[in-house]
Each structure stands twice: as structure tokens, then as C-alpha cells.
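[1] I'd like to go over a predicted model; first the sequence, then the structure.
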Amino acid sequence: MTPFLAEFIGTALLLLLGNGVVANVVLNQTKGHNSGWIVITVGWAMAVFVGVFVTSDFSGAHLNPAVTIGLATAGVFPWADVPAYLLAQFLGGALGATLVWVMHRPHYEVTENPNAKMATFCTDPAIRNLSSNLFSEILGTFVLVFAVLFLAAPTFSVTSLPDAEFGLGALGAVPVAFLVLAIGLSLGGTTGYAINPARDLSPRLMHALLPIEGKRDSNWSYAWVPVVGPVVGSVLAGLLYLLLSPTP
């Protein structure tokens, strides 16, 4: 499997299972209806586990433009490969979100709340305060990328990290899943913790394009926050990692 295909499949799995658990909780007449925030955060963590486990040996299992940009900023991933990874992730996010809609179509039809329908695609803040919402996404993504950099690093010694083998490996899926669970439980309640532009922008676009009965607008005035925030957070994490890393 090529890295491009791995990122595409992995991000599609991430969105299928992650947005799938949201659909299971918020859409009417599902078996998991109203099961709550804990189910959503655990479901998203397990979605990350599956995506990382399946693709780690082929692409490093970024599955997130913020992770790709953060690793490149830290000097442990080539900038030349960033565009292809981002394209695969955004396309995979669109596919995963679409599959959630296809699977749950009867439940969209019996759900009257348009906000609930949109929640199965993209994030929306609990309290709309753009500066606060942006900070939430920056901070959550900073924690994600900074921790991933240390989880993936083969050593934190005098080794030149850009020249060392750098990757999570399949077993790295477990700590990354717990990391995402911690972020969701502790930092996710303000914005829904997108912490991943491909997790939010691609599904938001599909929400706008798909013929979903009774849907609302896709809240494009907010859409920049879960894109800009994660990018800023990832760059800050990569720069701090560079600062703390030993020089060759």
C-alpha cells in the first residue's frame, strides 16, 4: 500500500468510525441515542486506534494535516511529501463522512434537529466566541502533535532526529488513542475538538453538498477556526520540539 493510499484509507476509517459514533449518539432511533459525551470521546479514540493501526506501517499514520505539518515543522518529515499527504487526508475525510450519511440515512430522516444532523459531519462550538474557540483548537492540537512527536521519536538523545527512524508503528496506536481520549475528555467540550482540518473541512463540505433532508446551513463563518487553529497549534508544537531536541 502506498503512503497516499494509506493516508486516504486511514482517514476514511477515522471519519467513518468517529463521525459514526456521533451519528449513533445524536440521531433519533439509533441503539445508542442519547448515550452521551463519554461514548463519543471513547468512540473517537477507538476510531484513531483503528486508523493508526491499519496504516502506520505504510505512511506513519498521520491521518491529520495538522500532524503532517507539525512533523514537517519539527524536521522529521519532508516538506516535499506534505501536499500529497494533505490531499489524501482531505479526500479520505470526505469519503468517511459520506459513508456515515449513507449508513444512517433512515435516521437522518426521522431526526428533526438540523444541528444534530450537522454534528455528525463537523464541529460547532458550545459557546460561539471565535477567539476562545480558536484558542481551544490551538491548544488541543498543540497537545496532540507535541505528544505524538515524543511518542514517535526513537530516542531523545544526541541522535540526529531527522536522520533517525521516526514513526509510531502499529503498537503506537494504543497510546495515540489514549491521547485523543484525554484531549476529548479534558479539552474537547468547548468546540468539539476538531484538532484535525480533514476531520472538519471535508465533512463540512459534504454536509453542504449531500441531499440531507431538513439540514441547516453548514456554518461556513466558523469553518476557518477548526482549520487555522489546528495548523497554528501543530506549528507551535513542532517549533517547541525543535527547541527541545538535541542538535546534531
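    Cool, got the structure.

[2] switch to C-alpha atoms for all contacts and neighbour counts from now on
    OK.

[3] which residues does the residue nearest the centre of the chain contact?
    Nearest to the mean C-alpha position of the chain, by Cα atoms, centre = their mean, lies Asn196 at 3.7 Å. Counting by Cα atoms under 8 Å, 6 or more residues apart in numbering, Asn196 touches Asn64, Pro65, Ala66, Thr141, Pro226, Val227, Pro230.

[4] look up how far Val232 lies from it.
    From Asn196 across to Val232, the span is 11 Å (Cα to Cα, to the nearest Å).

[5] next, the buried residues of the helix or strand hosting Ile138.
    Element membership for Ile138, per DSSP states H and E: helix 130-152. Buried residues in helix 130-152, defined by neighbour count with 16 or more other Cα atoms under 10 Å: 133-149, 151-152.

[6] one more to weigh against that first structure:
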Amino acid sequence: MGTAIMVALGNGSVANVDLKGTKGNGSDWMLIAVGYGAGVMIPAMMIGGISGNHINPAFTIGLAVAGMFPWAEVVPYLLAQFAGAMFGQLWVVAAYKPHYDLTTDPRHILGTFSTINATSSKLNGFVNEFIGSFILFFGALGITKAPFFQNNLGTAHMALGFLVGTLVASFGGPTGPALNPARDLSPRILHALLPLKHKGSSDWGYAWVPVVAPILAAICAVLLYKSVFLRG
């Protein structure tokens, strides 16, 4: 549920900006940053105290590699995350279907599903996704495990929304960004399957970048945080 809400609110803001004829068409990048920031903050505050706010497969894998999450639960969590992302994207398509039909630019359509590198560079896309994801996961651990927030984790989960919104504003230019394999791959699969007008290519040659880069960044960020702050 958390991943579905995150994708719906985040990609919904992209659709509002990029699809033709919407009330927000042509708005600036900050609307998307706010959409994704709130898209992470709201489910974090809803489910953070229940499941640990696992709405990102990369974070789940990174915690498992560092011994901070049981491997036995990784596959069930990943299945839920990827399924949730798909449901969230279906909500976006249902809400904006007339505007998908009006939009003739395939990149604008794909951009409401998945990420695209602005210069068609896989290397730049990988670097951008790795840096943004590393800051996200290192920052998320720093916020949720900080003594300052231990008596009020709700405030910590609110801070995660500001972290994501800032990352989208600061590092969103080159790729989108994804920062989350489920947020990119599940909607990309739907893009390939749905019979949308003018949708064009799903850009499968780039699809591995927003999956692999966040996972590697999560492993590095969690291991570094554990080695620096959680020793002993």
C-alpha cells in the first residue's frame, strides 16, 4: 500500500505537469518535487510504524546485506513493493487517461511512468541515480536512527519527505530521478503492456540503470552508515 501511494502521488504529479490539457500542464519542476516529497512522506507516516517504511526494494536489499533486515523476508517485501508500484501507476493512468490520449510526445508519456536520461547517457544516468540514491539511503538511516528523533519517529518520517523532495529538486534534472527500482520497473512494464496512443518505446535499453544503481547505492550507504555510526 505504501509503495502504491508513493507511485500514485509521485507519478501523478509528473502526469499533471507533462500531459496535455491538464490543469497543471506546463508547471515547473517544483510541483514534481513536492509531489514526490509528499508521495514518500505520507506513506512513511502511515506505515512507518508498521513495516519500517519499506517502500523501496533497494533499501530492503541494502539493509539485508548489512544484516539489519532478515533475508527470509526480502522476497515477500520485494513482491509487495513491485506489485504496489504497479497498482499505483494504474491509478495514475485511470485518472489521466483523457490526457494520455491528447499527448503526442512519447517522451512525456513515458516520463509519467519511468525515468529517462535527458542526454540519452546510461553512464550519466547511472552516476546520477547512484549519487541521489546514496544520499537518500544514508540520509534516511541518519534521520530515522538519530537520537534526536527517537522519541518522535513520526517527525523523522516527515523529514524523509523533505529529503526526497530536495533530492528531486537538486538531482532530478538528468534522469527524473527514480531512486527506487520498483518506482521505475513496474510502471515501465505497464507502459509496455498498456495500449496507450502515441506511447512510443519503453526504452528497455535504459531500464537496468534505475534498478541496479539504487541497489548498489543502498548497499554502500547502509554498510557505510553501519560502520560509522553503529559499531559496537
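    Sure thing, it's come through. This one's a predicted model, so the numbers in the text were calculated from it and none came from an experiment.

[7] please state their TM-score.
    With the length set by TM-score structural alignment, normalised by the length of structure 2, the two chains reach a TM-score of 0.94; 231 aligned residues with a Cα RMSD of 1.8 Å.

[8] how many neighbouring residues does the aligned residue in structure 2 for Leu13 of structure 1 have?
    Under the alignment (TM-score structural alignment), Leu13 of structure 1 maps onto Ile5 of structure 2. Number of residues near Ile5 of structure 2 (other Cα atoms under 10 Å) recorded here: 22.

[9] what's stretch 173-193 of structure 2 aligned against in structure 1?
    Counting by TM-score structural alignment, stretch 173-193 of structure 2 corresponds to residues 189-209.

[10] for Ile55 of structure 2, see how far away the residue in structure 2 that Ala119 of structure 1 lines up against is.
    In structure 2, Ala119 of structure 1 lines up with Gly111, judged by TM-score structural alignment. If you measure Gly111 of structure 2 against Ile55 of structure 2 using Cα to Cα, the figure is 20 Å.

[11] now do the same for Phe87 of structure 2: its match in structure 1.
    Aligned counterpart of Phe87 of structure 2 in structure 1: Leu95 (TM-score structural alignment).

[12] may I ask which helix or strand encompasses its match?
    Going by DSSP H and E, Leu95 of structure 1 is part of helix 82-103.

[13] which residues does that helix contact?
    3-5, 7-16, 19-20, 23, 63-65, 68-69, 72, 108, 121, 198-199, 201-203, 205-206.

[14] same question, stretch 143-155 of structure 1
    Here stretch 143-155 of structure 1 has contacts from 66-67, 70-71, 161, 164-168, 172, 175-176, 179-180, 183, 195, 233-234, 237-238, 241, using Cα under 8 Å, 6+ apart.

[15] kindly report the same for stretch 209-226 of structure 1.
    108-109, 112, 114-115, 117-118, 123-124, 130, 133-134, 137, 194-197, 200-201, 204-205, 207-208.

[16] stretch 125-134 of structure 1 now?
    Gly189, Thr190, Thr191, Gly192, Tyr222, Val225, Pro226, Val228, Gly229.

[17] for the third one, give its distance to Ala97 of structure 1.
    From Thr191 of structure 1 across to Ala97 of structure 1, the span is 19 Å (Cα to Cα).

[18] name the residue in the two with the higher neighbour count.
    Set side by side, Thr191 of structure 1 and Ala97 show more neighbours around Ala97, with 30 against 23, by other Cα under 10 Å.

[19] against His104 of structure 1, how distant is that one?
    Using Cα to Cα, we find Ala97 of structure 1 at a distance of 11 Å from His104 of structure 1.

[20] which one is the aligned residue in structure 1 for Cys220 of structure 2 nearest to, not counting chain neighbours?
    Mapped onto structure 1 by TM-score structural alignment, Cys220 of structure 2 lines up with Leu236. Counting by Cα to Cα, 6 or more residues apart in numbering, Phe142 is the residue found nearest to Leu236 of structure 1 once chain neighbours are left out, at 6.7 Å.
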